[in-house]
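Undergrad: Predicted model and sequence follow; I will ask about them next.
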Amino acid sequence: MMQPSLPETQTPAASGALMTDFTRASDVTQVLPSGPILSSQPGQWNGVHLSYYQHPPYEIPEVASKHHLILVHLEVPTQVEQWMGTEFQKIHFQVGSVLVVPAQTPHSANWDAENRYLLLSLDPIAFLDMAQSVDNRTTAELLPHFTAAEPLIHGIGLSLKAELESGNLGGRLYADSLCTTLFNHLLRHYTTKVAALPTLEGGLPRYRLRRVMEYVDAYLDRDLALAELAAIAQLSPNYFTRLFKQSTGLTPHQYVIQQRVERAKRLLHEGHSTLADVALAVGFAHQSHLNLHFKRWVGVTPKAFINNQ
């Protein structure tokens, strides 16, 4: 295969592999037959970038990524020859199979049938920050893994893909929660040392819980982020999520949705606003978004709720 010319951001790694940033379209098209069908924006989610690819038979030259790469295979079983570092395997990718390639690891591959997959590019600094928030380790080395059936990672990948396809209907807090769960799973199962999550008892101190709830109430109409709420509680997003659920029985995302529905009920009872106006006033993207969550929490649609008053 003829080696392509390199864009300014793409340089040979020490091993001779092309150092590639898979979050940049100019790098991707130098090593893959086409760009992604769907892709998140750089910095859109906390340390995670998603791309969805559909490729014909192809051979990837040896590359090394600036990010940790998690490949999630979709839809069509595919036979792949995969090189990673000095290791080689012939892999039969099934739907939900996952490949883990740590940052800076030389790798290449070829396949002889259509290949559909999600590529999750993880910021190594964000990954290290999460590891330190779990057990104060100064290092967290992600291990390469050729293939494994991973229903959790597969589900997170599909949920993030659906979030992009919906125009980010779930909001930042929902996506942040998915990314945090992904990082935690990788830390537990794919690092040099199992990241034993400490047992936390008692939930959030009352004054911190009250501060977070007051903040949510004041800014319910905003697209709240997990890091934003965690900062109010003066905790890492990982600890905050776990302690908040211990205190309330709900994840931060579930709590915010519940509060939006409760405020919508009050506004609908007052009868001064249209359903579309109520949806926007309580932080939902549009009326259909309100209808979806209102029925889940209340058991009836907003219109039926109004008629029953």
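TA: Now that the structure is in, tell me what you want to look at.

Undergrad: contacts, neighbours, all on C-alpha from now
TA: OK.

Undergrad: give me the number of residues near Glu201?
TA: 10 (other Cα atoms under 10 Å).

Undergrad: wait, is it part of a helix?
TA: No: using DSSP: H, G, I helix; E, B strand; the rest coil, the assignment for Glu201 is coil, not a helix.

Undergrad: measure it to Tyr239 for me?
TA: Separation of Glu201 from Tyr239 (Cα to Cα, to the nearest Å): 11 Å.

Undergrad: What of Leu50?
TA: Remark: distance between Leu50 and Tyr239 (Cα to Cα) = 25 Å.

Undergrad: which of these two has more neighbours?
TA: Neighbour totals were compared for Leu50 and Tyr239, and Leu50 leads with 26 against 19 (other Cα under 10 Å).

Undergrad: Let me know the secondary structure of the more buried one.
TA: Here Leu50 takes the strand state, with states given by three-state DSSP.

Undergrad: Tell me where this structure has strands.
TA: Under the criterion DSSP state E, the chain contains strands at 11-12, 18-20, 38-39, 48-55, 58-65, 68-73, 78-84, 87-93, 97-101, 107-111, 115-122, 145-149.

Undergrad: Now distance to Leu267 too, for those strands, in CSV please.
TA: Shown next, in CSV, are the strands of the chain (distance: least, Cα to Cα, whole Å):
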stretch, distance to Leu267
strand 11-12, 57
strand 18-20, 51
strand 38-39, 37
strand 48-55, 37
strand 58-65, 50
strand 68-73, 43
strand 78-84, 53
strand 87-93, 51
strand 97-101, 46
strand 107-111, 56
strand 115-122, 40
strand 145-149, 47
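
Undergrad: let's bring in a second one:
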Amino acid sequence: MDETILRVPSPEDLFRTSRRTEEQPWTASRPPAGEMARVLGTTPRRIVTEISGSSIAHWKHGELHDVVEPMKDHVIMTYIGTMQRLERRTGKTLASGTARPGAVTIIPSGTSSRWDIGGAVNVLQLYLPHAVLERVAAEADTAGSAPLLERTGHLDPTTSRLLMSAVDVLDGSEALDALFRQQLAELLAARILSVHTGAPASYQPASGGLSPTALRRAIERLRSDSDTDLSLAALAADAHLSRFHFCRAFKQSTGLSPHAWLRQHRLAQASTLLRDTDEPVVSIAVALGYGSQSAFGAAFRRLTGETPSEWRRRAR
């Protein structure tokens, strides 16, 4: 992953006020990473805030011996290549665990703890507004709302893998990656409700796929080359469904999630342009909505095993 550091505010500015920048479209009056920036004494390497208010941030920080004050959002985190002992004191309660691949830590909103971490940590954090959690529970027909459980280095490979999948979409194609991050936040919220609350959520299965009309509208929106809104909210609204049930029904109809369908569509477009035109790779990347040639190349290689130039030479 490209280690370029985004232009982000200082820890003091993050803590005291919200700034809106091109890279960081903050949606709340207080930035979701503000308290973390103050405690960790650094800024996130990358951070993306979605229209729902959920944010994903990538941090690298050193040892920590400080109190994390109550945060507005729930924080769910997992670790990249890290092996560190964690201690968390809440009142008279001491919890300990290990920051390691496959483990997650959860800080419910409004809680405060003292943390002691003895060395460097490489971590991904999801800031999940409680309103998103409540909405997903309602859309999944989950009755009641159990408290979110505190977790400290808790082994949960499924949740960890879901959050780790955000690593490759903090940069790149704006529409494609934004759609994936929105779906990711929905999936993580459902997973959290299922295994990290006082009572597991029981979800009701979708009754079937999209109607032919709804499916046609969704595909037309996803295929659009204009500035059409590709958010889950817009796609679901066209189908008159909640986002939760739209994703389920779309996959039943196509065999793919909206993000996977759009990814394959973009790949097909790229393949046609690479094979049938002499357009430079950088021009194709721009035409398909990628922020840079390197981001397009990385996405293309993940799907085909070849760089765009290698694929073009072989296809011809």
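TA: Yep, that arrived. No experiment lies behind these values; they were computed from the predicted model shown.

Undergrad: Near the residue mapped onto Ala218 of the first structure from the second structure, how many other residues are there?
TA: Structural correspondence for Ala218 of the first structure with respect to the second structure (TM-score structural alignment): Ser224. Ser224 of the second structure has 11 neighbours, counted by other Cα under 10 Å.

Undergrad: State the distance from Ser224 of the second structure to Met71 of the second structure.
TA: Distance from Ser224 of the second structure to Met71 of the second structure, by Cα to Cα: 39 Å.

Undergrad: just Asp227 of the second structure next, same as before
TA: Counting by Cα to Cα, the gap from Asp227 of the second structure to Met71 of the second structure is 35 Å.

Undergrad: Show me which of those two is the more surrounded one.
TA: Met71 (19 against 7).

Undergrad: which other helices and strands contact the longest helix along the second structure?
TA: With secondary structure taken from DSSP state H, the second structure has its longest helix at helix 174-195. Counting contacts by 3 or more Cα pairs under 8 Å, 6 or more residues apart in numbering; DSSP states H and E, helix 174-195 of the second structure packs against helix 130-139, helix 157-164, helix 232-239, helix 258-276.

Undergrad: how close does it sit to the first structure?
TA: Mean deviation of helix 174-195 of the second structure relative to the first structure after superposition (mean Cα distance after the TM-score superposition for the first structure): 2.1 Å.

Undergrad: Compute the inter-axis angle for that helix and strand 121-128.
TA: If you take axes from the mean of the first three to the mean of the last three Cα atoms, to 10 degrees, helix 174-195 of the second structure sits at 90 degrees to strand 121-128.

Undergrad: Show me what counts as buried in helix 174-195 of the second structure.
TA: 175-194 (16 or more other Cα atoms under 10 Å).

Undergrad: quick one: it to chain centroid distance?
TA: In terms of Cα atoms, centre = their mean, to the nearest Å, the centre of helix 174-195 of the second structure is set 6 Å apart from its chain centre.

Undergrad: relative to helix 232-239, how tilted is it?
TA: Using the same axes, to 10 degrees: helix 174-195 of the second structure against helix 232-239 is 90 degrees.

Undergrad: Name the residues that touch helix 174-195 of the second structure?
TA: Helix 174-195 of the second structure has contacts (Cα atoms under 8 Å, 6 or more residues apart in numbering) with 50, 52, 54, 128, 132-133, 136-137, 148, 159, 162-163, 166, 169-171, 200-202, 230-232, 244, 258-259, 262-263, 289-291.
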